[in-house]
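A.B. asks: Have a look; sequence and predicted model below, questions after that.
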Amino acid sequence: MKVSKTLQQVIAGEGYLDIQTDAALYRIYVMNHDVIRVRCTFEEQFGEEASYILATTAWADQLDGIVPDRRRITALAPDYTDHGTHVLLATERLNVVIHKAPFAIEIQDKEGRVLHADVKERSYVKDDHGRLYHYACMLDDDYFYGFGEKSGQLNKKKRRMRMHNVDTIGYDAELADPLYKHIPFYIKMNGGSQAATGIFYHNAYDSVFDMGCERSGYWTPYSYFCADGGELDYFFIYGPEIKHVVSRYTDLTGKTILPTRYSIGYMGSTMFYTELEHNSDQAILGFMDKCREEDIPCDGFFMSSGYTTGQDGKRYVFNWNYDRFPDPKQFIGDLMEKGAALVPNIKPGMLLTHPHYQEFAASGAYIKDETGDQPEKDRYWGGPASFVDFTNPKGRELWKKHLKASFIELGVTSIWNDNNEYEINNANAQCDFEGKGEAISALRPIMPNLMAQMAKEAIGEVEPNTRPYIVNRAGFAGIQRYAQTWAGDNNTSWKSLKFNIPTILGLGLSGVANQGCDIGGFFGPAPEPELFVRWVQNGIFQPRFSIHSCNTDNTVTEPWMYPSYTRYIRDAIQLRYTLVPYFYSLLYEASVEGSPVMRPLVYEFQQDDKVWEESFDFMLGRSLLVANVIEEGATTRKVYLPRGSEWIDWYSKKRYSGGQTIEVEVDLGSIPMFIRSGAIIPMTPQLKNIHQETVKKLHLLVEASEHGSFELYEDDGVTNNYKNGEYLKTTIQLQAGKQTKLSFTREGSHTSTVEQMVVDVVCKTIAPVQIQLDGRKLPMFLSQQEWGNAEAGWYYDMESKTARMKYEPLASDYEVIVQFEVKDLISI
């Protein structure tokens, strides 16, 4: 065993600081004043920089030409001084204290509060089996969030979690570990200081996080990270707010790709249709017709792998079953005419009986056995298979060739990457690694990221101005740069409905803003009616909204499966479509800032200790608190409303002060939602299809009791023209007061489709006396009917205490002023 115990030498390099200890070498980069990189190797020298993952670097990397849009920055010069017992490396915001004996790294803020401290005498360890350990001190009031896709409660303190991609069909959403994704990143928030920090381990080997499960009386309480190989290479990220940590982490690993707008819509799916003996295409087209008949919006269909079945019943990627789909191109066109994109399922494992197996083998496109001579073969769905090596240029090009021929040239620009966990049991199987060679154990979770990158590239090569829509089941840190994700093959149960919520929230805190789960449950019997209704009511707030199933009782989960309950399903999905402008703006925010769409309450209310362990209620963006009914048979729902804001019931407009728990009555149609004071929520009424309709009426819901702001984002939703400035970003600034002002400031060249603005201002105490639009008075109406018949004007709804105005949007920047002075009628 090797343990760094004594610092021996400090050498300043160009943009970094090298440290030699009695057991290991360390290299420290000051990325900026908030982000510190620490590399540790127990070898004689550092390995070459070769990362598929990092979106931002401060050094030359051998894979710079392969990683798209990588940004190179200049690291800050290491400003350090020797203080005898320790070396101090300072930034404007942090002090990095490097203790000499025993060796350990401690990071403080400028007030001297300890943000991170290694456990002295066992800070960095390599054991006799080659495993690497990093031990950190842990306090009783530390809270831990993130870790990618994990089961259970939001706070992961007292959890031991394994990082490893696994196909965990029917998993227990509270207890199962690991799941499909491997994201070695977490956020620590200390309850005493209320400061948040993050650590990202830039290491793709299988690993374990122990967040206080292990305890020894000989050591201070600790957490640790253990990796099976590689380097102890980590980035320390300072907040102090959680949102700052997430933003800076996504600076390193990439922001969420701006999706197509139609991906916000309901995406139909089931394995059932593609397993029919004949005419699966007609079943899917019939599904779209039934959606129209039931007045249920739908914008796409995830097509399960039954369409690839060969004569032997096995699934062969890139193979169309012509009994089920006689004319794929015609089918794809017919589906689009009905307003839905086709999203076909593809898998990277190729069975030994696959028609293209020898073509890939002859090109050397598979991951090979430990000799490097033959394709590695392992268990897969349907039998033994070999796996495409996406670290091999030949594998990438051959894969893209077949993607184009089988789908993209037929009109498909959406790809669903499934079963891509790369469960190869031989840890010594060899990957090409750009000609350098490397074991699969070092690269396993990176393969699904590269698979998503290839789908994006292939679509771009055939349709360069079409925005790709990629969906991935597995992934590593940075998967958000390429794909939307979902939490795999969940079990049909009330437990899954409940605990999939913190799974999604944890993913959002781990940089993956665009995600969801299979609504209604994937594996198990059909959901009973109440569970199905509650799941849909929750699912409409997930960025990926798809009802998808492989029911074990010969049934299919469809929106209308229980006719007497369909109205609840319809109402929920139509609410989702009402919120499309809000969702799209939040996804734009994710693409710029890295912000989650679904946010745990602690993300927005870090100073409120009542929300530090809240796992099930969440914020949709900044402005909307959602407290779904997730308990069977519930007739009431308790909701804690965070302090620091006032809260307004979405439906009744009843006002509540923050910092209290309320209890509301619920029935089967209830979706408890609360508007945050200062909220600005853009909506659109009666939208039924995102492909075929444009937003002509924009409805802004504004709570005007405190200042607020929102960036409304618009573009054409399908092309890459936004990269050339063809977008419209409208910054809406709310200045509260007796003269409440709404300022609309625009940026970009896109022409909005909005023809009418409707602005609802929720009033706290009194009605407005006057409303002005860009300096001119809007006419006031005393009745809703008169207002409804007018082109422009406003009226006051007494029941909801809401001032409703409408007008034709102006072509330039403008202001709306709502005057709340009390009009003295008696003195007149």
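C.D. replies: All right, it came through fine.
A.B. asks: Only C-alpha atoms from now on, for both contacts and neighbour counts.
C.D. replies: Will do.
A.B. asks: And the helices in the stretch 301-450 of the chain, which stretches?
C.D. replies: 328-337, 357-362, 393-406, 446-462 (DSSP state H, counting those that start in this stretch).
A.B. asks: what comes up buried for the second one?
C.D. replies: This means helix 357-362. Neighbour-count burial for helix 357-362 flags Tyr357, Phe360, Ala361 (criterion: 16 or more other CA atoms under 10 Å).
A.B. asks: what's the answer for stretch 625-633, then?
C.D. replies: Buried residues in stretch 625-633 (16+ other CA under 10 Å): Leu625, Val626, Ala627, Asn628, Val629, Ile630, Glu631.
A.B. asks: Show only the entries of the residues you listed found in strands.
C.D. replies: Leu625, Val626 (DSSP state E).
A.B. asks: Could you dump the helices of the stretch 301-450 of the chain into CSV with distance to Ile569 added?
C.D. replies: Listed next are the helices of the stretch 301-450 of the chain as CSV, based on distance: least, CA to CA, whole Å:
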stretch, distance to Ile569
helix 328-337, 23
helix 357-362, 44
helix 393-406, 35
helix 446-462, 32
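A.B. asks: and the comparison structure, right after this:
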Amino acid sequence: MILKKLPYLFVAALLVSCSSKQYELIDDGIIVNIKQNSKTDVQKVRIQVLQNELIHISATPDSEFPKDSTLIIVPGIKTVPFTVETDNPDSIAVVTSKLKVLVSKANGGVNFKDKNGKTILKEKSRDFTPIEVEGTKGYSIRQIFDSPADESFHGLGQHQADEFNYKGKNEELFQYNTKVSVPFIVSNKNYGILWDSYSLSRFGESRPYEQLNKVFKLYDKKGKQGSLTGNYVSNEKDVANIERAEESIFFEDIKSIKKLPENFPLKKADVTYEGEIEAPENGTYKFTLYYAGYVKVYLNNELVVPERWRTAWNPNSYKFSLPLEAGKRVPLRIEWKPDGGKSYCGLRVLTPQPAEEKDNQVWWSEMNKKLDYYFVYGTTTDQIIKGYRTLTGKSQIMPKWAMGYWQSRERYKTQDEILGSLKEFRKRKIPIDNIVLDWNYWEEDSWGSHKFDKNRFPNPQGMVDSIHAMNGKMMISVWPKFYRTTDNFKEFDKKGWMYQQAVKDSVRDWVGPGYVGSFYDAYSGGARKLFWKQIYDNLYPLKIDAWWMDASEPNVLDCTDMEYRKALCGPTALGSSTEFFNTYALMNAEAIYDGQRSVEPNKRVFLLTRSGFAGLQRYSTATWSGDIATRWEDMKAQISAGLNFAVSGIPYWTMDIGGFCVEDRYVAGQQQYDKGGKENADYKEWRELNARWFQFGAFAPLYRAHGQFPFREPWNIAPESHPAYKSILYYTNLRYRLMPYIYTMAGMTYFDDYTIMRPLFMDFPKDKKVQNTSDQFMFGPAFMVSPVYKYGARNRSVYFPEGTNWFDFYTGKYIKGGQQVTVDAPYERIPLHIREGSIIPVGPEMQYTTEKKADKIVLYVYMGQDGKFSLYEDENENYNYEKGQFGKIDFTYNEASGKLAIGAQKGKFNGMLKNRKFIIVAVSKDKPQAFNYDAKGKEINYDGKQQIISLK
């Protein structure tokens, strides 16, 4: 039997006659009833058709579905017609023009097929485990999908283990400083999964990592069973060394580090954990290393983790896997040099994965009312991301100034410092748009007051006005954190909108003597409105341009265990923090976005937040990768982190260029240089690291430097004569000259659901070699960027995807696709290559993004394939583009004829140019052309009418 989607009342009348109670028709789909064998078996499966390629799957062991609620899906998605097929004895199918979704009558398993009947994705199993928290009942849920061997997974937000393709890997999804979890993946099998859960979740593996002694037999360095040997050697005089038995290596939070030796000075001590481990079964064991300070790991006498470093107060995780044999004792050695009075070290392990999960797609969440996920079909990654944004909201066009350079530091301590920095940029003619005021501009004991310390910032209005007078914008740090003595805290507290655990426990922060405070409950609609009102009353009148939402995980206290973290950030207005653990940043962003648009609806909002979740893009919010370290491996990790974040559907991402937390050796190098002007080895490396990081950063969606001392202003990195300074200046100028290209991409994120920073597989899906390429990417349709992330490297290996040929940006040299080539990478240059068929508009030299209109554009056309580009322009800082007030000029190159068509001007907006000049520069295999701002070419006077130009 085939039923079509019919008016709801008529459908209701058909239920008994057509369904035999096996299924029920609802307005946008069906509910299939499944016979339970136990109370935790699925009883109902719901298939909802949102679009022809968007399907919502829900399942529950209960007799009825709980009332629908979602924090991530936008309302008003228009449904489409569908049919229901019941002829198959084993399943019931919902059919759209793109998909057939079958539900097993026996167990409720779901199978997604394309219109030709080919399976795209199939559920393997699902489990519901009852859980009750704070009087609310729910389920821990595990969902397993079949996954073919050649499948790849990308997305999941931004993580720091430098993993790219998550096939066969695992990631725990929670929010923390440097870790942003977005439960969305894109598969190379033409689909995406958006997992609608807000609790602690896992992908790829449902089990948590275990301490070593829960898995292995441990032997100390003398062969005695039961523990490893810990050696603590101090570098201070009169401190006795310690050797002791270690039952596990788990010093990962402020509770467990109390098990380290009492009164032993850890800073710069040499700590070694050694002995042997014996595995209980054959197979691959997955390890996670948690570290602060310097650490190396040797397993089976091989260096499996080369030296890594992270600052003492902000540890990092690193994962590795090794095959082990049952009953075979394998040497283990961890060399750890703590880098602070408190420091963290841990090594945990997972046994070989059970057969039902191994190599499959696994999702697990701690607490849900029901199973909820969204299936997104698309033949390209761009189509899948478009589907994701249909579900979770359009990405706003950021204000044009946000596409320029931002200068930040931790921190400008006075009004004179921030103004002096911007003045120096203007004096040196280094382009800049945005300067940032980080935390602690308030009086020491007044965090959350939103009021300036008058001794250091005597005239806030004058400060903002001066920044504007220098054609700059100002972003300010506003935390969701309040000291209990502030009026703002008391106003929240009176309404019951403050998290109380930190106050009850008198948790003190790191400022001065330490002050007690907490975070507001962003899950309350009233609290969100109050948060904005307090900003509006105290900061908004100053005409500050943008908002920096720091610590939005929320990070009430660093380095706590997971259960205490939940206690510190709950209960929320919607329920327990166990259930609503990961979405605080989304709620906080909504507060500012809705607030600003309510008082000034036509001024573009800009938010930068340290955390994020699915849907963040609809609040005109970008994310940065948190307080990362200043190491080469950390720079490299940002490439894969940024690319996976981009594939997670949120197009605007940035990082602390240079890293935030600085090794002592770099600080000492700066201090020595300041005293005597000599560049020691460490400071030499520091300068090269920053040069390479700026080169990479210029091709991130947002271009921003930030960090602790040494300062990141270009002149504080190196003098004008130094190659580091020259390189930073070159790429900053290049960023501004490419503004017509970059701002067009900003428009494309809204109109075309485009992604700016693009893994190679997005544009070259047929080239299987790029599925795992994590250290190259496309910056828009034209530029292939290959960052240099090794100290002293003056070349690097670059893969040129097949299906196109390439041009060296600097020389115009022609390079065939489908090959690996070692290319030059001199100190001052990052390898950049342009694909055939690219059209790149290059604008005027500028000191800020709106200084000049692009009335003269050098238009580079890279011949060899057909090409197209649509130049986008609008009013830069308002929302009139939502009303159709924008302009486009289409450029189309035909390789066969060798002709470039400049289309007629489309659209209209205030300030749109009626006339401009194009200088057409053709680059071909036979006529290579180095990139040059002043290149000679065919000059075209354009008056808005179509023109055809022959380039051959």
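C.D. replies: That came through fine. Every value quoted in this text rests on a predicted model; they were computed, and no experiment measured them.
A.B. asks: Thr220 of the first structure: which of the helices of the stretch 301-450 of the first structure is closest?
C.D. replies: helix 446-462 (34.9 Å; CA to CA).
A.B. asks: Which positions in the second structure sit opposite the helix or strand following that closest one in the alignment?
C.D. replies: As assigned by DSSP states H and E, the chain's next helix or strand after helix 446-462 of the first structure is strand 469-472. Mapping strand 469-472 of the first structure onto the second structure (TM-score structural alignment) gives residues 606-609.
A.B. asks: again, but for stretch 673-689 of the first structure
C.D. replies: The aligned range for stretch 673-689 of the first structure is 832-848, by TM-score structural alignment.
A.B. asks: Repeat that for stretch 440-452 of the first structure.
C.D. replies: Residue span in the second structure matched to stretch 440-452 of the first structure, by TM-score structural alignment: 577-589.
A.B. asks: Aligned counterpart of Lys610 of the first structure in the second structure, please.
C.D. replies: So Lys610 of the first structure corresponds to Lys769, using TM-score structural alignment.
A.B. asks: count of neighbours near its match?
C.D. replies: 16 (other CA atoms under 10 Å).
A.B. asks: Now for the residue nearest to it when sequence neighbours are not counted: which residues touch it?
C.D. replies: Nearest residue to Lys769 of the second structure, sequence neighbours excluded (CA to CA, 6 or more residues apart in numbering): Pro801, at 8.0 Å. Each residue near Pro801 of the second structure by CA atoms under 8 Å, 6 or more residues apart in numbering is listed here: Leu760, Phe764, Asp767, Lys769, Val770, Gly817, Gly818, Gln819.
A.B. asks: And for Leu701 of the first structure?
C.D. replies: Leu701 of the first structure touches Ala679, Ile680, Ile681, Pro682, Met683, Val759, Asp760, Val761, Val762, counting by CA under 8 Å, 6+ apart.
A.B. asks: Looks to me like it is in a strand.
C.D. replies: Yes: counting by DSSP: H, G, I helix; E, B strand; the rest coil, one finds Leu701 of the first structure located in a strand.
A.B. asks: gap between whichever residue in the second structure pairs up with it and Asp509 of the second structure?
C.D. replies: For Leu701 of the first structure, the aligned position in the second structure is Tyr860, judged by TM-score structural alignment. Distance of Tyr860 of the second structure to Asp509 of the second structure, computed by CA to CA, to the nearest Å: 54 Å.
A.B. asks: In the first structure, what sits opposite the residue nearest to Lys769 of the second structure in the alignment?
C.D. replies: Checking TM-score structural alignment: Pro801 of the second structure goes with Pro642.
A.B. asks: likewise Val376 of the second structure?
C.D. replies: Counting by TM-score structural alignment, Val376 of the second structure corresponds to Ile237 in the first structure.
A.B. asks: Give me the contacts around whatever helix or strand that match lives in.
C.D. replies: Ile237 of the first structure is part of strand 232-238, with elements assigned from DSSP H and E. By CA under 8 Å, 6+ apart, the residues outside strand 232-238 of the first structure that reach it are 34-41, 132-134, 196-203, 244-245, 248-249.
A.B. asks: Next, the mean deviation of that strand compared to the second structure.
C.D. replies: Mean deviation of strand 232-238 of the first structure relative to the second structure after superposition (mean CA distance after the TM-score superposition for the first structure): 0.9 Å.
A.B. asks: What is the subsequent helix or strand relative to the helix or strand hosting Lys122 of the second structure?
C.D. replies: According to DSSP H and E, Lys122 of the second structure maps onto strand 119-133. Next helix or strand after strand 119-133 of the second structure toward the C-terminus (DSSP H and E): strand 136-145.
A.B. asks: what separates His244 of the first structure from Lys400 of the first structure, distance-wise?
C.D. replies: 37 Å.
A.B. asks: Same question for Arg655 of the first structure.
C.D. replies: 55 Å.
A.B. asks: all helices for the first structure, in order.
C.D. replies: Assigned by DSSP state H, the helices in the first structure fall at 242-253, 280-293, 328-337, 357-362, 393-406, 446-462, 494-509, 529-539, 566-578, 580-593, 601-604, 784-789.
A.B. asks: Buried residues, stretch 549-568 of the second structure. List them.
C.D. replies: Buried-residue list, stretch 549-568 of the second structure, by 16+ other CA under 10 Å: 549-557, 559-560, 565-568.
A.B. asks: ugh, wrong one, I meant stretch 26-39 of the second structure
C.D. replies: Result for stretch 26-39 of the second structure [16+ other CA under 10 Å]: buried residues Ile26, Asp27, Asp28, Gly29, Ile30, Ile31, Val32, Asn33, Ile34.
A.B. asks: list the contacts for the equivalent of the third one over in the first structure?
C.D. replies: Superposed on the first structure with TM-score structural alignment, Asp28 of the second structure falls opposite Gly15. Listed by CA under 8 Å, 6+ apart, the contact set of Gly15 of the first structure reads Tyr29, Val30, Thr74, Ala75, Leu76, Ala77, Pro78.
A.B. asks: that older thread, could you look over the helices of the stretch 301-450 of the first structure and pick the most buried one?
C.D. replies: With neighbours defined by mean count of other CA atoms under 10 Å, none of those is more surrounded on average than helix 446-462, at a mean of 22.
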